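Trainee: mind looking at a prediction? Sequence and model below.
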Amino acid sequence: MPGSRSMTRLGSLEDLANFGKALKDQRLEEERQARLRAEAEKKRLEEAQIFQRHVQDVKPLPQANRASLDSPKPPPIARQRELDDERVLEESISDHMDVERFLETDDKLSYRRSGIGLDALKRLRSGKWVIKSQIDLHGLRTDEARTAVAEFLRDSVKQDHRCVRIIHGKGLGSVGKEPVLKDKVKRWLVQKDEVLAFCQAPPRDGGAGALLVILKAKSN
């Protein structure tokens, strides 16, 4: 079939021509990419040279002139000392001391340290001492109340508060309607050196639910 052979040769020539064109296009693209890379490298070198010219006379700052940016460290917390202080506060007051032998045999079961005149206690009962501060123990457990009382007495002496009030409650909200802290507070106060005298508060200051306490003067 002469016609078929002619058409086959024609197709082969066209394929060869297309293949040659594709190779030429690929070569041209590779040359273009190579030119772009060369131009980019040339520009990078030129910019680097410009930068070097501008900084060639710059000298680094001496080490001694640099500011220290280290932030100061906080002082250490004497946690062990705090724990020791808390332990001393708790151990310095007992719940089991027989307090009755220290109390005055009056209806208020008042207390005054040796060397404290009866007149000071009478003035306390009559409300002639000005109450400078107070603490309310309602809602505290025994251990919490013991620590709170010790800290309150210590702070009151530091502030030179000579007369303070401790509200221990009447026990109306406790089981059996008994005042849980009333007797314990008296035991604690008798054992504290800061306490010179105390008595049940008059009705206007809390009555059977509170104590008025005279503290020693602040030492200079």
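Mentor: Great, that's in hand.

Trainee: alpha carbons only for contacts and neighbour counts from here, please
Mentor: Will do.

Trainee: hmm, residue 110 is touching residue 103, no?
Mentor: Yes. If you go by Cα atoms under 8 Å, residue 110 and residue 103 touch, sitting 5.5 Å apart.

Trainee: more crowded one of the two?
Mentor: residue 110 (21 against 18; other Cα atoms under 10 Å).

Trainee: and the nearest residue to the more buried one once chain neighbours are set aside, what helix or strand is that in?
Mentor: Sequence neighbours aside, residue 199 is the residue nearest to residue 110 in space, at 4.3 Å (criterion: Cα to Cα, 6 or more residues apart in numbering). Taking DSSP states H and E as the criterion, residue 199 maps to strand 195-200.

Trainee: what is that strand packed up against?
Mentor: When contacts are defined as 3 or more Cα pairs under 8 Å, 6 or more residues apart in numbering; DSSP states H and E, strand 195-200 sits against strand 111-112, helix 118-125, strand 210-215.

Trainee: quick one, that strand and helix 118-125 angle?
Mentor: Strand 195-200 and helix 118-125 meet at an angle of 50 degrees, taking axes from the mean of the first three to the mean of the last three Cα atoms, to 10 degrees as the criterion.

Trainee: endpoint to endpoint, stretch 161-170 covers what distance?
Mentor: 25 Å (Cα to Cα, to the nearest Å).

Trainee: next up, a second structure to put side by side with the first:
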Amino acid sequence: MDKTALLQLKQLKKKLKQKAQPALPKSKPIVDERSLLKLAMKDVQPLKARNQYVHPSLELSPWPRQGAAQMVTVTDDMSDFWPWDELEQGEQLLFVKAGLRLDTLRKLKRGDWQIDAELDLHGENTDTARIKVAQFLALSVQKNCRCIRIIHGKGLSSKEGLPILKLKLKNWLAQRDEVLAFAQANPFQGSAGAVLVLLKSGKKDK
């Protein structure tokens, strides 16, 4: 075979090999999202501002948001239907939760704890007093008060001359989870017209 025929065969083989290989697809240009958005919005025209309403700024509430839920009046656990129906003549308000030492009650009666907050119920009826006591307890817990005083009066202005709120307080406070103990105030802190209440703290009570 001469050189010319051999050269032709090589050229033919090369062409057949090129036809057998699939053509590679052309790579698409890389387009980012910003360019796509710009392309899609190219014909969009901005609206002219007309009759814009300026919203007034909201006034800040004087109550902190953290304590808003705690300030909700909760009186469901301050029922009047409680086993303590009456107070004996001259009976004092005394209560301590199970598990606490009786010395806790003695210290409370002596006035060993500093009074951190006070509520006066003079002029209140049963319904308004219940709400105020619930609010007062919630606020006292929020402020980390340890010992508080509630002045309920001696009932001299009531129709029967009986300390009605004194009995109600005995029932209400005994049902509250945050109340550890309460006792009638000593003569220097209100005597028979007030009660001292010991509240839960972050430390273990003894």
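Mentor: That came through, no problem. Predicted model, so just to flag it, every value in this text is computed and none were measured.

Trainee: for the strand holding residue 199 of structure 1, buried residues please.
Mentor: Buried residues in strand 195-200 of structure 1, counted by 16 or more other Cα atoms under 10 Å: 195-200.

Trainee: can you check stretch 39-57 of structure 2 too?
Mentor: Going by 16+ other Cα under 10 Å, stretch 39-57 of structure 2 has no buried residues at all.

Trainee: chain center to that stretch, what's the gap?
Mentor: The chain centre lies 40 Å from the centre of stretch 39-57 of structure 2; the measure is Cα atoms, centre = their mean, to the nearest Å.

Trainee: now what about that stretch, what contacts it?
Mentor: Applying Cα atoms under 8 Å, 6 or more residues apart in numbering, stretch 39-57 of structure 2 turns out to have no external contacts.

Trainee: with residue 119 of structure 2 as the reference, measure out to the residue nearest to the spatial centre of structure 2.
Mentor: Central residue of structure 2 (Cα atoms, centre = their mean): residue 69, 4.6 Å from the mean position. According to Cα to Cα, residue 69 of structure 2 stands 21 Å off from residue 119 of structure 2.

Trainee: for residue 153 of structure 2, same thing?
Mentor: 11 Å.

Trainee: and those two? Which one has more around it.
Mentor: residue 153 (22 against 15).

Trainee: which residues are in contact with the aligned partner of that one in structure 1?
Mentor: Aligned counterpart of residue 153 of structure 2 in structure 1: residue 169 (TM-score structural alignment). Residues in contact with residue 169 of structure 1 (Cα under 8 Å, 6+ apart) are 137-138, 179, 181-182, 208-210.

Trainee: next up, the contacts around residue 162 of structure 1.
Mentor: 131-132, 156, 214-217 are the contacts of residue 162 of structure 1 under Cα under 8 Å, 6+ apart.

Trainee: switch the cut-off to 10 Å
Mentor: Residues in contact with residue 162 of structure 1 (Cα atoms under 10 Å, 6 or more residues apart in numbering) are 129-133, 156, 194-196, 213-218.

Trainee: picking up where we left off before, so which of the helices and strands packed on strand 195-200 of structure 1 comes closest to residue 5 of structure 1?
Mentor: With Cα to Cα as the measure, strand 210-215 is the member of these nearest residue 5 of structure 1 (127.9 Å).

Trainee: that closest one maps to which residues in structure 2?
Mentor: Going by TM-score structural alignment: strand 210-215 of structure 1 matches residues 194-199.

Trainee: next: stretch 127-143 of structure 1.
Mentor: Going by TM-score structural alignment: stretch 127-143 of structure 1 matches residues 111-127.

Trainee: before we move on, back to that, got any residues that touch both of residue 153 and residue 119 of structure 2?
Mentor: residue 194.

Trainee: chain center to stretch 141-155 of structure 1, what's the gap?
Mentor: 22 Å.

Trainee: would you say residue 88 of structure 1 is within a helix?
Mentor: Yes. The assignment for residue 88 of structure 1 (DSSP: H, G, I helix; E, B strand; the rest coil) places it in a helix.

Trainee: ok, it - contacts?
Mentor: Going by Cα under 10 Å, 6+ apart, the list of residues near residue 88 of structure 1 reads 82, 147.

Trainee: do the same with the one 4 residues further on
Mentor: With contact taken as Cα under 10 Å, 6+ apart, residue 92 of structure 1 is in contact with 86, 146-147, 150, 188, 191-192.

Trainee: only whichever of those residues are buried, select them in ChimeraX.
Mentor: Of the contacts of residue 92 of structure 1, the buried ones go into a single ChimeraX selection, burial set by 16+ other Cα under 10 Å:
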select :146,147,150,188
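
Trainee: which of the contacts of residue 92 of structure 1 are still contacts in structure 2?
Mentor: Here is what carries over to structure 2 from these, by both residues aligned by TM-score structural alignment, their matches' Cα atoms under 10 Å: 150, 188, 191-192.

Trainee: okay, those residues in TSV with secondary structure and distance to residue 163 of structure 1 next?
Mentor: Formatted as TSV, those follow (DSSP: H, G, I helix; E, B strand; the rest coil; distance: Cα to Cα, whole Å):
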residue	secondary structure	distance to residue 163 of structure 1
150	helix	15
188	helix	17
191	coil	17
192	coil	15
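
Trainee: can you redo those as CSV with distance to residue 98 of structure 1?
Mentor: Compiled in CSV, those are given as follows (distance: Cα to Cα, whole Å):
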residue, distance to residue 98 of structure 1
150, 19
188, 11
191, 11
192, 14
